[in-house]
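Asks: Okay, here's the prediction I keep looking at, along with the sequence it came from:
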Amino acid sequence: MSRSIRRGAVAATLALALAPLAAACSSGTDAATTQLKPDSAYTQVGTIKVQNLSLVTGDEGSGLVSLGGALINESDKPETLKQVTLAGAAAPGTMKGQDGATSITVPARGAVYLTGEKGGPSVTFSGAPDATAGKYVDVTFSFSTVGQTKLGVAVHLPEDHYEALKPSSSPSAAPSTPSAPATTPPASAPATGTSASPPATGAASGAPESGGPTATGTATAPATTPAANSSSRPPASNEPANS
């Protein structure tokens, strides 16, 4: 077989092998390469798109889980996210919206991003021990107008680009303990009271100066006896005239 015939056979074989791939690439937006789905969860309810959802755990044993994602409003009116629940959590998620609101409002033709940014909107769940990394847990969104939607969301460890979403524990009440030492200074009050009491006893016993050497407890007795004797002697002052 000549060299030119062998080249023609190889070209024909390659053309047959590449024909299915060429057909897939030429099918526009329906091509298989455009049908790949991201790892993060997404859904749509009415005019609200919920995209790029992920759950991120807190410290081991804390039971805290935070929600990350994007809420996109395709309506001409604002939409309010009233509640978010996590399957197995002790309570609905704690939401922090704009200006300290307990709900999150998605503006008309706008979006809200849950990225873990300090001071930004957030959703945090507590008491969720079953939400461990590698699992999918159902999350339910309740909106004011379009209603509810539920979907499974993957749980991740707070690592790499998920680290910013790590939920933090609420501040403890430990800073209030320093007030305890402030109560100890009144304990010095009895010391000042005892120092004030000796002058008071000294004034009571200081009527006669001769009583100074005696104990303060007995000083009151001598003070009363002279008075008693002087009151009993008025008749005796007249006796020298008889002698």
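Replies: The structure has been received and is ready for your questions. Predicted model, so just to flag it, every value in this text is computed and none were measured.
Asks: alpha carbons only for contacts and neighbour counts from here, please
Replies: OK.
Asks: Can you name the element that comes right after the longest helix belonging to the chain?
Replies: Scanning the chain for the helix with the most residues, using DSSP state H, yields helix 3-25. Of the helices and strands lying after helix 3-25 in sequence (DSSP states H and E), the nearest is strand 41-45.
Asks: Could you state which residue of the protein sits nearest its centroid?
Replies: Against the mean C-alpha coordinate of the chain, by CA atoms, centre = their mean, the closest residue is Ser170 at 1.7 Å.
Asks: try this one side by side with the last:
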Amino acid sequence: MSRSLRRGALAATAVVISIASLSACGAGNDAQTLEVRPDNAAVTVEDVKIQNALVITQPDPGAVGPAVVSATVFNNGRTRQTLDSITLPGTVGVVKLKAAEGNGPIVVPAGGSVVIGGAGNASATIEGGLREARNGDAQKVVFKLSKTGDVGLSAFVVPAHSYFKEYGPSELPKPPVTPPSTGAVPTPSGTATPSGTATPTGAATPSGEATHAAGH
């Protein structure tokens, strides 16, 4: 085999190995994050890397309901960390964290990662929604980890459409329930009437009349 043919064969082998490696990565814990567009916010502080950070609102404009923070948190250190809080500076929004399983904290394992948002993953719910920000804005989000501390970045605010639908709020606003109309006009169950008319039991009359003695 000539040198040029050998070089071509080696190059093709390298491409196959690269594709196989990427496929193997996609099959791991972070496979779901590959569905999220890769041009979203990312930051690295010490051993912690946060990428694909988003604030996802209700799918319909003007709808009132919870919003969520979605992200992938990587821990490249040798010690596990917990995600203690997520805050949204400049807003009154309070973020409630929930682990994927159980009632404990969200744990980012050493040398591993955790996905926040989406079915079966940990969640970060902005219970009152995010009224201070509109879709398309960049919202400051601060992740506080047990060892690294605060890790802040600006995340895009997007509605739960298209790529982001599966990572959006699981609770959607419900339309108000209107009781069915029967056409009947409510009436009082009874009308209070007097049981009787008060009348005097008797008329006071003089027991006798005064008369003058005869002959006077």
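Replies: Cool, the structure landed. All figures in this text were calculated on a predicted structure; none of them were measured in a lab.
Asks: hmm, back to that, what span of the second structure lines up against the longest helix of the first structure?
Replies: Applying TM-score structural alignment, one finds that helix 3-25 of the first structure aligns to no residue range of the second structure.
Asks: how about that helix: buried residues?
Replies: Judged by neighbour count (16 or more other CA atoms under 10 Å), helix 3-25 of the first structure contains no buried residues.
Asks: so how far is that helix off the chain centroid?
Replies: Per CA atoms, centre = their mean, to the nearest Å, the displacement of helix 3-25 of the first structure from the mean C-alpha position of its chain is 65 Å.
Asks: ok, which stretches of the first structure are helices?
Replies: When secondary structure is read from DSSP H, the first structure shows helices at 3-25, 179-182, 189-205, 220-232.
Asks: Could you dump the ones you listed into TSV and include distance to Ser66 of the first structure?
Replies: Listed next are those as TSV, based on distance: least, CA to CA, whole Å:
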stretch	distance to Ser66 of the first structure
helix 3-25	40
helix 179-182	34
helix 189-205	53
helix 220-232	80
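Asks: Could you point out which of those sits nearest Thr149 of the first structure?
Replies: For those, distance to Thr149 of the first structure was read as CA to CA. The smallest value, 34.0 Å, belongs to helix 3-25.
Asks: Let me see the contact set for the alignment partner in the first structure of Ala160 of the second structure.
Replies: In the first structure, the residue equivalent to Ala160 of the second structure is Pro158, according to TM-score structural alignment. When the contact criterion is CA atoms under 8 Å, 6 or more residues apart in numbering, the partners of Pro158 of the first structure are 56-58, 164-166.
Asks: Please list which of the residues you listed are preserved in the second structure.
Replies: When these are mapped onto the second structure through the alignment and contacts are counted by both residues aligned by TM-score structural alignment, their matches' CA atoms under 8 Å, the preserved ones are 56-58, 164-166.
Asks: ok, back up a step: let me know which of the helices of the first structure is the nearest to Ala101 of the first structure.
Replies: Closest of the helices of the first structure to Ala101 of the first structure is helix 179-182, at 32.2 Å (criterion: CA to CA).
Asks: looking at the second structure, where would I find the counterpart of the closest one?
Replies: Counterpart in the second structure of helix 179-182 of the first structure, with TM-score structural alignment as the criterion, is absent.
Asks: which residues are in contact with that helix?
Replies: Counting contacts by CA under 8 Å, 6+ apart, no residue outside helix 179-182 of the first structure touches it.
Asks: wait, which of the helices of the first structure is closest to Gln51 of the first structure?
Replies: Of all those, the one in closest proximity to Gln51 of the first structure, counting by CA to CA, is helix 3-25 (27.1 Å).
Asks: Now do the aligned residue in the first structure for Lys98 of the second structure: how many residues are near it, please.
Replies: Lys98 of the second structure maps onto Lys96 in the first structure, with residues paired by TM-score structural alignment. The local packing count at Lys96 of the first structure equals 17, with neighbours defined by other CA atoms under 10 Å.
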